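S.K.: need a 3D model of the following:
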Amino acid sequence: MSTTQSERLRGLLEPLVSAEQLDLEEIEVSRAGRRRVLRIVVDSEEGVELDACAELSRAISAKLDETDAMGDGEYVLEVSSPGADRPLTEHRHYVRATGRLAKLHLHEGGELVARILAVDEEGLDLEVPGVKGRKPTSRRVAFDEIAKARVEIEFSRKDKKEEEA
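M.R.: Okay, here's the model as predicted:
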């Protein structure tokens, strides 16, 4: 059984990422003209600061220079944190998104926009916003009902403003 380049890179880089108390979320190798681009996405419970990405980038670059994991050709290394609207694919992603608004696409069809109130091993407790002046309702969604999910960007949350007043 052959190992893909991404799997080899994950095995090589995961210890470096873990040493910085970060989670290795994604590795992607793509082409940009004659060069290849190695994109590495990392995250943590507290998020990732720019300095941590820069420090990790230097460590990864040194490790890749010691090995032939990227071959002989030129490549560009990008180390970043996930975007604010990243997909929720792992249990830890849902836990980190607790309190946030998310758009869920369900296997049975349809989509649901709701605030994640709690996460356990089986699924999510949600608050579905009321429509046209109605009160919000509670809903439980099991993980196996979710086809895909993504955090929704909120520029102005009512409950945050009410807390400050």
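S.K.: switch to C-alpha atoms for all contacts and neighbour counts from now on
M.R.: Noted.
S.K.: residue 152 reaches residue 101, doesn't it?
M.R.: Yes - assessed by C-alpha atoms under 8 Å, residue 152 is found in contact with residue 101 at 5.5 Å.
S.K.: which secondary structure element contains the residue lying closest to residue 29 once chain neighbours are set aside?
M.R.: Nearest non-adjacent residue to residue 29, counting by C-alpha to C-alpha, 6 or more residues apart in numbering: residue 38, 4.6 Å away. Following DSSP states H and E, one finds residue 38 within strand 35-43.
S.K.: picking that back up, ok, residue 152 and residue 101, which is more surrounded?
M.R.: Using other C-alpha atoms under 10 Å as the criterion, residue 152 and residue 101 rank with residue 101 on top: 22 against 19.
S.K.: gap between that one and residue 89?
M.R.: In this structure, residue 101 and residue 89 are 15 Å apart, going by C-alpha to C-alpha, to the nearest Å.
S.K.: secondary structure class for the residue located most distally from the centre of the chain?
M.R.: Each residue of the chain has a distance to the centre, and by C-alpha atoms, centre = their mean the biggest one is for residue 133: 33.1 Å. At residue 133, secondary structure determined by DSSP: H, G, I helix; E, B strand; the rest coil is coil.
S.K.: and the longest helix along the chain, how far from the chain's centre?
M.R.: As assigned by DSSP state H, the longest helix anywhere in the chain is helix 50-66. Distance, stretch centre to chain centre, for helix 50-66: 20 Å (C-alpha atoms, centre = their mean, to the nearest Å).
S.K.: about what we covered before: I'd like to know which elements the strand holding residue 38 is packed against.
M.R.: Contact partners of strand 35-43 among helices and strands, from 3 or more C-alpha pairs under 8 Å, 6 or more residues apart in numbering; DSSP states H and E: strand 23-32, strand 75-80.
S.K.: how about this one, so we can line them up?
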Amino acid sequence: MTEKIGPLLEQNPSHFLVEIKIKPTNNIKVFIDGDQGVGIDQLVRYNRQLYKAIEELGTFPEGDFSLEVSSPGLDEPLKLQRQYLKNVGRYVEILLLDGTKLEGKLTGADDTSLTVEEEKGKGKKKELVSHTILLSTIKTTKIQIKF
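M.R.: Below is the predicted model:
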């Protein structure tokens, strides 16, 4: 499946494959993101092109499959370093492999770690604490909406 998506994304280098999920019911979900996001019109084009490519492969001879192509929603955890880079400046909730939770502003990301700025205390006692977290210690990272 990945080999069919790669050539489609070459048309727009700022778009990248995040994940493919295939359920036992032959429901295929493809998550595509972009450095500046991905428009609905582009997702529709990807869907049409990929649907045609899957039909041509003959993997599902009876046409017994469904395809969803979308960008990952806010409920989907960040998976790729490129997604972390795209979301620098946003608030995140990080769950570490040891069960520890950390919420804060994502201030940086590189190949091996993230930097998150956590607010501790309130009012005059409020302080910002910077944490560097190794990617290898992270179970999930999700974007948090702050108002």
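S.K.: what's the TM-score once they're superposed?
M.R.: Once superposed, the chains reach a TM-score of 0.86 (TM-score structural alignment, normalised by the length of structure 2), with 144 aligned residues with a C-alpha RMSD of 1.8 Å.
S.K.: returning to what we had before: residue 124 of structure 1: which of the helices and strands packed on strand 35-43 of structure 1 is closest?
M.R.: Residue 124 of structure 1 lies closest to strand 23-32 among these, at 21.3 Å (C-alpha to C-alpha).
S.K.: same for the closest one, what does it pack against?
M.R.: Judged by 3+ C-alpha pairs under 8 Å, 6+ apart, the packing partners of strand 23-32 of structure 1 are helix 5-19, strand 35-43.
S.K.: got the buried residues for the longest one?
M.R.: If you call a residue buried by 16 or more other C-alpha atoms under 10 Å, then helix 5-19 of structure 1 has these buried ones: 9, 10, 12, 13, 16, 17.
S.K.: aligned counterpart of residue 34 of structure 2 in structure 1, please.
M.R.: For residue 34 of structure 2, the aligned residue in structure 1 is residue 44 (criterion: TM-score structural alignment).
S.K.: got a list of what residue 48 of structure 1 touches?
M.R.: Residues near residue 48 of structure 1 by C-alpha atoms under 8 Å, 6 or more residues apart in numbering: 42, 81.
S.K.: wait, a strand at it?
M.R.: No - using three-state DSSP, the secondary structure at residue 48 of structure 1 is coil, not a strand.
S.K.: show me what counts as buried in stretch 104-121 of structure 1.
M.R.: For stretch 104-121 of structure 1, by 16+ other C-alpha under 10 Å, it's 104, 105, 106, 113, 114, 115, 116, 117, 118, 119.
S.K.: how about the last one: what's its closest non-neighbour residue?
M.R.: Of all residues beyond its chain neighbours, the one nearest residue 119 of structure 1 is residue 95 (5.9 Å), with distances taken as C-alpha to C-alpha, 6+ apart.
S.K.: the fourth one now?
M.R.: Excluding its sequence neighbours, the residue lying closest to residue 113 of structure 1 (C-alpha to C-alpha, 6+ apart) is residue 103, at 4.4 Å.
S.K.: sorry, back to before: tilt between the longest helix of structure 1 and helix 5-19?
M.R.: Helix 50-66 of structure 1 and helix 5-19 are oriented at 130 degrees to each other (axes from the mean of the first three to the mean of the last three C-alpha atoms, to 10 degrees).
S.K.: which other helices and strands does helix 50-66 of structure 1 contact?
M.R.: Packing contacts for helix 50-66 of structure 1, counted by 3+ C-alpha pairs under 8 Å, 6+ apart, involve helix 5-19, strand 75-80.
S.K.: list the contacts of residue 142 of structure 1.
M.R.: So residue 142 of structure 1 contacts 122, 123, 124 (C-alpha under 8 Å, 6+ apart).
S.K.: the residue nearest to residue 119 of structure 1 pairs with which position in structure 2?
M.R.: Using TM-score structural alignment, residue 95 of structure 1 pairs with residue 85 in structure 2.
S.K.: what of residue 122 of structure 1?
M.R.: Checking TM-score structural alignment: residue 122 of structure 1 goes with residue 112.
S.K.: same question for residue 12 of structure 1.
M.R.: Per TM-score structural alignment, residue 12 of structure 1 is aligned with residue 4.
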